[in-house]
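In: Quick one: sequence plus predicted model below, questions after.
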Amino acid sequence: MHDYELLALSAILLTGMGCQWIAWRLRLPAILFLLLCGIVAGPVLGWLRPDHLFGDLLFPFISLAVAVILFEGGLTLKFQEIRGIEKVIRNLITVGTAITWLITAVAVRWLLGFSWEIAFLFGAIMVVTGPTVIVPMLRTVRPKEHVAHILRWEGILIDPIGATLAVLVYQFIVSGAEQAEVLASLIVFGKILVIGFVLGGSVGYLLGSALRRHWVPQYLHNFTALALVCGVFALSNALEAESGLLSVTVMGILLGNMKDVHIDEILDFKESLSVLLISMLFIILAARMDMAAFVGLGWSSVAVFAVIQFLSRPLTAQISAIGSKLTMAERHLLSWIAPRGIVAAAISALFAIRLEEAGYPEATHMVPLAFMVIIGTVLLQSLTAGPIAKWLQVAEPEPNGFLIVGADGLARAIAETLQKNGIRTIVADQSWENIKAANMQGVRTYWGNVVSVHAENHLDLSGVGGLLALSASNDLNALAARYYRLEFGPGNIYTIRNRQSANRIRQDKVAIQHGGEPLFEESLTRDELCRLLAAGAKMKTTPLTGDYSYEAYLRQNQNQRIPLFAIDPGKRAYPVTGGSTLSPRAGWKIIGLSRGTVPAPGVASAVRPWPDAVG
């Protein structure tokens, strides 16, 4: 009876998963593939009909999904991130909003012949960018810290601002622009602000206080946060239409900046949920698009997109950055990135329906025009922002490096060898003697507790994408592995075995539980590696060629050179672990520990030669 609904929902989820995976493999924003699949499944083939599938629940589902995404975005906004760039963000969401609104409205009026009312409404909708498109793009482009923070803050804050502006313009249109109704629109604006800040701030503070005092069991943290977000959004909209986005954004920002409130698990859950919702939303909204109306807009719609991309955004960014410390290169990149996303599509569809019922037939053109701008900005910026960032030299280096916990002789030897092979490393230790020795060897250092608030604020992790926990403390290693699990991902965290004993199995279980894979072969404990180094063993790098394979390396250097890392031609290092399935090929390098004349425990063997060893 419900076969179509079941198949359609399952297909949306599977397609979204597939698009995300393809985007990860190709290092392109997933939105490109999600939009393409939605268009093919919907207007092209007619397989997916969102209005039939969801019925009256379509727009409530879209609204709740956007609310969850904005709340998750608010959780990631930290006030310490914007020191020195506050004015730029303020200008972008105030002066920049006005500039984008007016330029877009005039362009739509002159190029497409829309009435001034519809033109100004569409201009208000187009001021939004949003985390649904900004955050995935930032993962791919990886701009420098200031630009990334500005774009993320703007994208999250501009959504409720754009939605509120669109509501005010809509109220102005349906009221007939009478003086009394203009005053009523200003009252609506005031109510949205009051409800958003009071309701969102109050619930955010109460939730933070409950988490801080452990009034909510840990297993209910995620469910409680999700339920409160949905409840705040619904109540806020019931009190005043379209105020819910502001409420959940304020709630997320306040909760994310409260002291002594641990939200890592909530943030992890919400990030996963956001990926799911973004995937579904783009497919569903793209499937609703009317291709005939889209094509019927003609080249004038392309001209509107060009005005937004090449006039409105550069002017907005350059004016907003006046008086800031941003370099010209950073300002140019800021002028290029401003993709439109889900909120623009959802709001345009919602107000198009309302205005068409109110006697404005041209309002139906807002939806295909909005998709024209969304597809244009996402496609152009996704494909070009990365190369432009590298050309302007404002892109962070590839996150191929390692943060190394500990800075003793073993950690310094590994860091120095990786660094010589082009792998970015930074060692962290609370021992000044160890840090001083690392500095003398030219290794980047951090002096302090790697899991402290100071480290969170001052430890520069640019170019770093993995963790090597090499300290003598099992507890510190496990804590660091758990602390940086969200930062680097569980698959990029490795912890060393500190001793070979009856407790080894328990130590390995702890490491895996906290996201760290046991490092190196099982027999290579930290004690054994330190013993070998103290006895004169050296780190050696050996290149692999067509004539000298990894298998030949292992055969020829058995018991003499222990492989620790494999480095591919792209300068990405892979630790050799007990369960490693690496298959290095020609062009790779192997970092191994050369025993030299140091015998293995209980073994007295001669040194065997190896070809082309690089010290």
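Out: Thanks, I have the structure now.
In: drop to CA atoms for contacts and neighbour counts, all remaining ones
Out: OK.
In: Excluding chain neighbours, what is closest to Phe233?
Out: Gly244 (4.4 Å; Cα to Cα, 6 or more residues apart in numbering).
In: isn't the one you found right up against Asn237?
Out: Yes. The pair Gly244 / Asn237 is scored as a contact, 5.1 Å apart, by Cα atoms under 8 Å.
In: Of the two, which one has the most company?
Out: Gly244 (32 against 18; other Cα atoms under 10 Å).
In: State the distance from that one to Val198.
Out: Distance of Gly244 to Val198, computed by Cα to Cα, to the nearest Å: 12 Å.
In: tally of neighbours for Thr316?
Out: 21.
In: now stretch 566-586, how far from the centre of its chain.
Out: 26 Å (Cα atoms, centre = their mean, to the nearest Å).
In: buried sites along that stretch?
Out: Under the neighbour-count criterion of 16 or more other Cα atoms under 10 Å, stretch 566-586 has Ala566, Ile567, Asp568, Lys571, Arg572, Ala573, Tyr574, Pro575, Val576, Thr577, Pro584, Arg585 buried.
In: Pasting the second one now:
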Amino acid sequence: MFETTLFQLTAVIVLGILSQWIAWRFRLPAIVVMSLAGLIVGPFLNLFNPQESFGEVFSPIISLAVAIILFEGSLSLDFREIKGFRHSIYRISTLGAFIAWILGSLAAHYLAGLSLDVAFVIGGLFIVTGPTVILPLLRQAKLKERPATILKWEGIVVDPFGALVALFALQVVFWVNDFITGTSLLLFFGASILAAIIGAGAGFLLGRLLEHGYIPEFLKSPVVLTSVLLVFVVSDMVMHETGLLAVTAMGIVMANMHLTSIRDLLHFKENISVLLISSVFIMLTASLTVDTLLDILNWRMLLFVLAMMFVVRPISIWLSTIGVGLTNQERTLIGWIAPRGIVALTVSGYFADVLTNAGFSDGNILTALTLALVFATVLAHGFSIRWLSRKLGLQATEEAGIMIVGGSAFTAVLAEAIQSFNKPVLVMDRSWGALFESRQLGIKTEVGDILSEHTEYHVDLTPYEVLVAATEDDAYNALICQRFVPELGREHIFQTPIHIGDPSDYSKSFGGRKMFDQEYDIHTLNRFVEEGYMIRKTQLTLTYTMDHFLQDDAHKTIPLFAVDEDNHLFFVADGKKRAIEPGTTIVSLTSPTRKMEKALEKMSNVEVPTKD
């Protein structure tokens, strides 16, 4: 049973998703966990070898998966996102890539011992990073907007060009050695341009069909997925490795057509990409052999890897970003983060075969050299990005920020209470006047519609992992929650209780988790604050438990949220009672009558001195 192809295919998928979950649960770099899982079941325990089991379909599966992943990444490359630092991305993707190509080739020749011809080819390939490794790192690190966007765009844009640069270098090597004619070299440029035209044309045509209703809603995602595979295969048939350029061009064109259904497509593609990235990493690492891993330990390879990480990458970034407005901290971080991933692994195998068959004896070590660079960069950058970004002051926040939509008297005091625990808080509303109380209390505010495209591209929402919809419109609150569920997760989406109609009439799957008890809707809470209700903080102990807290007060006390000893904040939601440990601080909205009684009680305990 364990040797069947069906079982091994299922095992690859299960291991990939399990690795993603372990990485999320223990806050580890996902690509590191996936790589280790593949090594354990593959070369270490020798449980199965996907490359042997899947046979001839192994490479096509990897290629199609990479095409989908690259398209999904390019589908998020909206030019409105890079307003203000477009020049930085252009310089890094062109001049920076060229410098990295030349320096990487020299390092491969003088340090790794490759011939100049082979080094010229592999140096072009190693300029790639790619969405399969960059995007998981960015999700983990929570960088500030500018460095995160630059790294994302570089990874996606340079990925297909890295393969094309290596292919161009291969054509030049064959031309110099009289293996091909100058006409073949010209055909390379023609095929590359044709691939870009095919991808861009297909993207534009598909976008028009989607926008004008020629494709029904239930077929949109399947049609787009099928089109991506078709464009990739057709372009790759014209010339090997140009398919990556085609699907990237296709995604960028569709991203900048501002389609009404683009968000639905993105969510669908993101889900598929997570599955594919997980599975592909397991397949590639599980297919390695112990001999290949031992080859990585060669001192010349290790010296080459160190040069790529500590010399080639930093120099290429620092030289290419002169005068573009980036800070030294940003240039340092970008100059360090450059993990290689699936594209480098898959494409290097192709070049190794072609160069070996052409008579270049050192072509057979390209796979081991690529593996050494991939593993070293994945481990080093995966474990260091959070630490380095924090040291350089480029992490958006270490704390999970909270965004409150709806300005009012209650949300102002709620935001102030949250901020007192050193949590980033943002209050947003469509009305400047509605944010008056929040501004008075020193809370960060933004005027705008959370659902508008202007907000999406001009307000940095990266630091905020929790959303509270607290406007006076129940339907608008539910719509806000539904919009952000795919990005933040339902467990991090909250809204104030429904105040019109029977709450049971509303589907539980629509909207966010309901905060507080049902009777405390936003109108009631605002009235309480206007009547003088105040924020009260109560720390629970072994002798003063949550039960004591709830029974201690004859007047209204509304628990809002709690903060445990590790400074983790959780809201009172869905009417569910959860076990609250001693040391936790309960934050509640308390009647002014209770405050007055406490004050009188303290005054009564004060001894008044008497005259003799």
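Out: Noted; the coordinates are in hand. A quick note: this is a predicted structure, and the numbers were derived from the prediction, not measured.
In: just to revisit the earlier point, from the buried residues of stretch 566-586 of structure 1, which two are the most distant?
Out: Across the buried residues of stretch 566-586 of structure 1, the two members that end up farthest from each other (Cα to Cα) are Lys571 and Thr577, 18.5 Å apart.
In: next SSE after the longest helix seen in structure 1?
Out: The residue-count maximum for a helix in structure 1 (DSSP state H) belongs to helix 179-212. Next along the chain after helix 179-212 of structure 1, taking DSSP states H and E as the criterion, comes helix 221-239.
In: quick one: the helix or strand that comes right after that next one aligns where in structure 2?
Out: Toward the C-terminus, helix 221-239 of structure 1 is succeeded by helix 244-256 as the next helix or strand (DSSP H and E). The counterpart of helix 244-256 of structure 1 in structure 2, using TM-score structural alignment, spans residues 243-255.
In: Show me how far that stretch is from its chain's centre.
Out: The answer for stretch 243-255 of structure 2 is 20 Å, by Cα atoms, centre = their mean.
In: Okay, strands next: where are they in structure 1?
Out: 401-405, 425-429, 444-447, 464-469, 493-495, 517-518, 538-543, 561-567, 573-575, 589-594 (DSSP state E).
In: Nearest to Leu70 of structure 1, out of these?
Out: Among the strands of structure 1, strand 464-469 sits nearest to Leu70 of structure 1 (Cα to Cα), with 26.1 Å.
In: how far off strand 401-405 does that closest one point, in degrees?
Out: Here strand 464-469 of structure 1 points in a direction 30 degrees away from that of strand 401-405 (axes from the mean of the first three to the mean of the last three Cα atoms, to 10 degrees).
In: Superposed on structure 2, what's the mean shift for strand 464-469 of structure 1?
Out: For strand 464-469 of structure 1, the mean distance to aligned residues of structure 2 following superposition is 1.1 Å (mean Cα distance after the TM-score superposition for structure 1).
In: Counting by contacts, list what that strand packs against.
Out: strand 401-405, helix 474-483, helix 485-488, strand 493-495 (3 or more Cα pairs under 8 Å, 6 or more residues apart in numbering; DSSP states H and E).
In: Redo these as TSV? Include mean neighbour count and distance to Gln309 of structure 1.
Out: Output for these, formatted as TSV (neighbours: other Cα atoms under 10 Å; distance: least, Cα to Cα, whole Å):
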stretch	mean neighbour count	distance to Gln309 of structure 1
strand 401-405	27	35
helix 474-483	21	40
helix 485-488	17	32
strand 493-495	28	40
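In: How about the counterpart of Ile590 of structure 1 in structure 2: what's its closest non-neighbour residue?
Out: By TM-score structural alignment, Ile590 of structure 1 lines up with Ile586 in structure 2. Sequence neighbours aside, Ala562 is the residue nearest to Ile586 of structure 2 in space, at 4.5 Å (criterion: Cα to Cα, 6+ apart).
In: Contact partners for His109 of structure 2?
Out: Ser115, Leu116, Ala119 (Cα atoms under 8 Å, 6 or more residues apart in numbering).
In: quick one on the thing from earlier: against Thr377 of structure 2, how distant is the match of Ile590 of structure 1?
Out: From Ile586 of structure 2 to Thr377 of structure 2 the distance is 44 Å (Cα to Cα).
In: contacting residues around Gly422 of structure 1?
Out: Lys571.
In: list the contacts for Met137 of structure 1?
Out: Contacts of Met137 of structure 1 by Cα under 8 Å, 6+ apart are Leu28, Pro29, Ser382.
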